[in-house]
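# Let's see this in three dimensions:
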Amino acid sequence: MTRREGGGAVLLKLLLAGLVGYALLVGLLYTQQRQILFKPDRGTPERPADAPDGFAEITSQTADGLSLSHWYLPPARAGAGVVVVLHGNAGSRDGSYRKFQEIHAWGYGLVLADYRGYAGNPGAPSEAGLIADARSVLDWLAGQGVPAGRAVLYGESLGSGVATALAAEREVAGMVLEAPFTSVADLAQQQYWYVPAKWLVRDPFDSRARIPSVSAPSLILHGDRDPTIPVDHGIALAEAAGGRAELARFPEGDHLNLWRVGADARVRAFLQRVLG
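Purely as a prediction, here's the structure:
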């Protein structure tokens, strides 16, 4: 064997090894994607020590037979409207309470929803599952005399995909999206640019495709310094909404601090407009 032939054989082996390693990486990302996307804290949260009068742990029934626990703070007066909070991929109703209890202080009802597989709830999370979970919360509210037309969906990060899907199929009073994505598939392709991530995603949460079907007024909150979901996603969603969404950008905002840099005031004004 000549030196050139020997060098070619080594190069071929390196190329094959690289292809095998790449295939293993793609396979790992595909099989582990739900562990990457969903980060549930499975422990059951305790009732807050400062829970106001009327605070209740409620149970909703999903269409596929799960009983899910959530927290409910009724409005100060009948008919004031209710905000349904759909938290992000690592959240829980406990974290939602600490962040959003101010909404209840403004006089609105508040449902701090949780998903299957999260916060002591049974089941395993998926796109279809989380949307069914949120749907069951609206069904529970309807059973309490609160129609969807008096409810505002508040989707936080991953919850923005859940909120958009639900608002596209039901007539709600309004929708707030905090740090939303156009789709998980788009976001995955940005983060894993070296693999065909967009085509591997099992739970795409395609909000860009769904938001044109949302008839309710919407408020999109996004930080210009968001390192997790770039502000371009919020801009693209507002454009896809066709003029039915108001985009509020925060120059000092990142993925977690929007309520500390002015988003609370924008949310309060929006709720006053759509719920009164």
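# switch to C-alpha atoms for all contacts and neighbour counts from now on
OK.
# Strands along the stretch 101-250 of the chain, start to end?
For the stretch 101-250 of the chain, the strands defined by DSSP state E, counting those that start in this stretch cover 109-113, 151-156, 174-178, 218-223, 245-250.
# Figure out which of those is closest to residue 87.
Of all the strands of the stretch 101-250 of the chain, strand 151-156 sits nearest to residue 87, with 5.0 Å by Cα to Cα.
# Please list the residues outside that closest one that contact it.
Residues external to strand 151-156 that are found in contact with it (Cα atoms under 8 Å, 6 or more residues apart in numbering): 81-88, 160-164, 167, 172-180, 271.
# buried residues in stretch 220-233?
220-226, 229-231, 233 (16 or more other Cα atoms under 10 Å).
# can you redo those residues as TSV with distance to residue 192?
Output for the buried residues of stretch 220-233, formatted as TSV (distance: Cα to Cα, whole Å):
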residue	distance to residue 192
220	25
221	25
222	22
223	22
224	21
225	20
226	17
229	13
230	14
231	18
233	16
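# Among these, which pair sits farthest apart?
Using Cα to Cα, these span at most 15.2 Å, a distance reached by 220 and 225.
# just to revisit the earlier point, now the strands of the stretch 101-250 of the chain in a markdown table, with distance to residue 54?
As requested, these are exported to a markdown table (distance: least, Cα to Cα, whole Å):
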| stretch | distance to residue 54 |
| --- | --- |
| strand 109-113 | 10 |
| strand 151-156 | 18 |
| strand 174-178 | 24 |
| strand 218-223 | 29 |
| strand 245-250 | 33 |
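# Which one, of those strands, ends up nearest to residue 8?
For these, proximity to residue 8 was assessed by Cα to Cα; strand 218-223 is nearest, at 51.5 Å.
# helices or strands next to the closest one in the packing?
Where contact means 3 or more Cα pairs under 8 Å, 6 or more residues apart in numbering; DSSP states H and E, strand 218-223 is packed against strand 174-178, helix 231-240, strand 245-250, helix 263-275.
# Would you do the same for the sequence below? I want to compare the two.
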Amino acid sequence: MSSVPEDRFRRSPVPLITHGARRTVLRADDGVRVEALYEPSPGGGTAGPAIVVAHGFTGSLDRPAVRRAAQVFRQYAAVITFSFRGHGGSGGRSTVGDREVLDLAAAVRWARSLGHGKVATVGFSMGGSVAVRHAALYGDGSGSAHGGRTEANTAAHADAVAAVSAPARWYYRGTAPMRRLHWVVTRPAGRLVGRVGLRTRIHPRDWDPVPLPPVEAAARLGTTPLLVVHGDRDPYFPLDHPRMLAGAAGDRGELWIEPGMGHAENAAAETLLTRIGAWLVAA
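Alright, predicted model coming up:
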């Protein structure tokens, strides 16, 4: 979710589908259908790097802010956007960051199947926590999260990760927006609001078991570089969250605190997205 209305970007001249793009439906390891869109980098072909974009809660691959970010990243690499389960045209229900690692793994595998040798991931808010956990769980190619070492799990690893406006720990309720979010996720009336008003289908069951917290995942990245980006006016998560994430990553972590920035993809300026894209390709 974001502190900046998406209407701000609705009149963007960015085309929704670029020349050479292809849509498909991927299958996560648990069988959930995941809609995805591949857009090649102009002149880059499949020999170059690819960036996989993981949106925030209530987002989708067709949301204006996600499309805008994708077009900026295409200056540096081919881009895959997708809708997490329970969002957009994907199947299933949102588990708010738990099983979503399977959706991201499917998108990364698709990038590698298209011939991209280097695949980086960038996640916003919920997508940021998913990207960090995905990098830890698939980083050594073992697929330790779901079923041991396989060729498919080896293909799902990320070579570099950026987490924008991501939480460091679960169940945070220290801000009014997060208390509202918890109401949406945990109450039947809230899930109805999520389905009808926010176009997000939320799973009614609690986590069992509780997934690896992002800060612990950041400590398990090994050699995978992590960029943590956070706005100093983020209304959802205060600055101790990004500092914890970057600190846990040690020498492989880099922290950017952005003055005046709010929350997630809707608040990310084009200049910031440009810097992130350049970092992901160079890392």
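# right, so the helices and strands packed on strand 218-223 of structure 1: which one is the most enclosed?
strand 174-178 (a mean of 27; mean count of other Cα atoms under 10 Å).
# In structure 2, point out the residues matching it.
Under TM-score structural alignment, strand 174-178 of structure 1 corresponds to residues 160-164 of structure 2.
# mean shift of that stretch relative to structure 1?
Taken against structure 1, stretch 160-164 of structure 2 registers an average deviation of 0.6 Å after superposition, with mean Cα distance after the TM-score superposition for structure 1.
# and the helices and strands packed on strand 218-223 of structure 1 as JSON lines, adding distance to residue 111 of structure 1?
As requested, these are exported to JSON lines (distance: least, Cα to Cα, whole Å):
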{"stretch": "strand 174-178", "distance to residue 111 of structure 1": "14"}
{"stretch": "helix 231-240", "distance to residue 111 of structure 1": "24"}
{"stretch": "strand 245-250", "distance to residue 111 of structure 1": "23"}
{"stretch": "helix 263-275", "distance to residue 111 of structure 1": "15"}
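# what about those, which gets the closest to residue 102 of structure 1?
When these are compared by Cα to Cα, helix 263-275 sits nearest residue 102 of structure 1, at 8.8 Å.
# Tell me the helices and strands packed up against the closest one.
Helices and strands touching helix 263-275 of structure 1, by 3+ Cα pairs under 8 Å, 6+ apart, are strand 218-223.
# Comparing the strand it packs on with structure 2, how large is the average distance?
In this overlay with structure 2, the average offset of strand 218-223 of structure 1 from its partner residues is 0.9 Å by mean Cα distance after the TM-score superposition for structure 1.
# quick check: stretch 105-116 of structure 2 aligns to which part of structure 1?
The aligned range for stretch 105-116 of structure 2 is 135-146, by TM-score structural alignment.
# tell me which residues in that stretch are buried?
If you call a residue buried by 16+ other Cα under 10 Å, then stretch 135-146 of structure 1 has these buried ones: 135-141, 146.
# Any chance you could list what contacts that stretch?
Contact with stretch 135-146 of structure 1 is made by 60-63, 79, 81-82, 113, 147-148, 166, as judged by Cα under 8 Å, 6+ apart.
# Out of the residues you listed, who's the most crowded?
Scoring the contacts of stretch 135-146 of structure 1 on neighbours with other Cα atoms under 10 Å, the highest-scoring entry is residue 82 at 29 neighbours.
# so what's the counterpart of that one in structure 2 up against?
Using TM-score structural alignment, the equivalent of residue 82 of structure 1 in structure 2 is residue 50. Residues in contact with residue 50 of structure 2 (Cα under 8 Å, 6+ apart) are 77-80, 111, 116, 118-120.
# if you set the cut-off to 7 Å instead, what comes out?
By Cα atoms under 7 Å, 6 or more residues apart in numbering, the contact list for residue 50 of structure 2 reads 77-79, 111, 116, 118-120.
# And for residue 220 of structure 2?
Residues in contact with residue 220 of structure 2 (Cα under 7 Å, 6+ apart) are residue 136.
# From residue 105 of structure 1, how far off is residue 76 of structure 1?
As judged by Cα to Cα, to the nearest Å, residue 76 of structure 1 and residue 105 of structure 1 stand 8 Å apart.
# who has more neighbours, the two?
Per other Cα under 10 Å, whichever of residue 76 of structure 1 and residue 105 has more neighbours is residue 76, with 16 against 13.
# returning to what we had before: out of the contacts of residue 50 of structure 2, which is most surrounded?
Busiest of these [other Cα under 10 Å] is residue 77, holding 32 neighbours.
# In structure 1, what sits opposite that one in the alignment?
Match for residue 77 of structure 2 (TM-score structural alignment): residue 108.
# again, but for residue 233 of structure 2
Residue 233 of structure 2 maps onto residue 225 in structure 1, by TM-score structural alignment.
# Alignment lookup: residue 246 of structure 1 to structure 2.
Counting by TM-score structural alignment, residue 246 of structure 1 corresponds to residue 254 in structure 2.
# so who does the residue nearest to its match when sequence neighbours are not counted touch?
With sequence-adjacent residues excluded and distances taken as Cα to Cα, 6 or more residues apart in numbering, residue 254 of structure 2 is closest to residue 227, at 4.9 Å. Going by Cα under 7 Å, 6+ apart, residue 227 of structure 2 touches 161-163, 253-255.
# can you put the residues you listed in JSON lines and add distance to residue 181 of structure 2?
Output for these, formatted as JSON lines (distance: Cα to Cα, whole Å):
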{"residue": "161", "distance to residue 181 of structure 2": "25"}
{"residue": "162", "distance to residue 181 of structure 2": "23"}
{"residue": "163", "distance to residue 181 of structure 2": "20"}
{"residue": "253", "distance to residue 181 of structure 2": "28"}
{"residue": "254", "distance to residue 181 of structure 2": "28"}
{"residue": "255", "distance to residue 181 of structure 2": "26"}
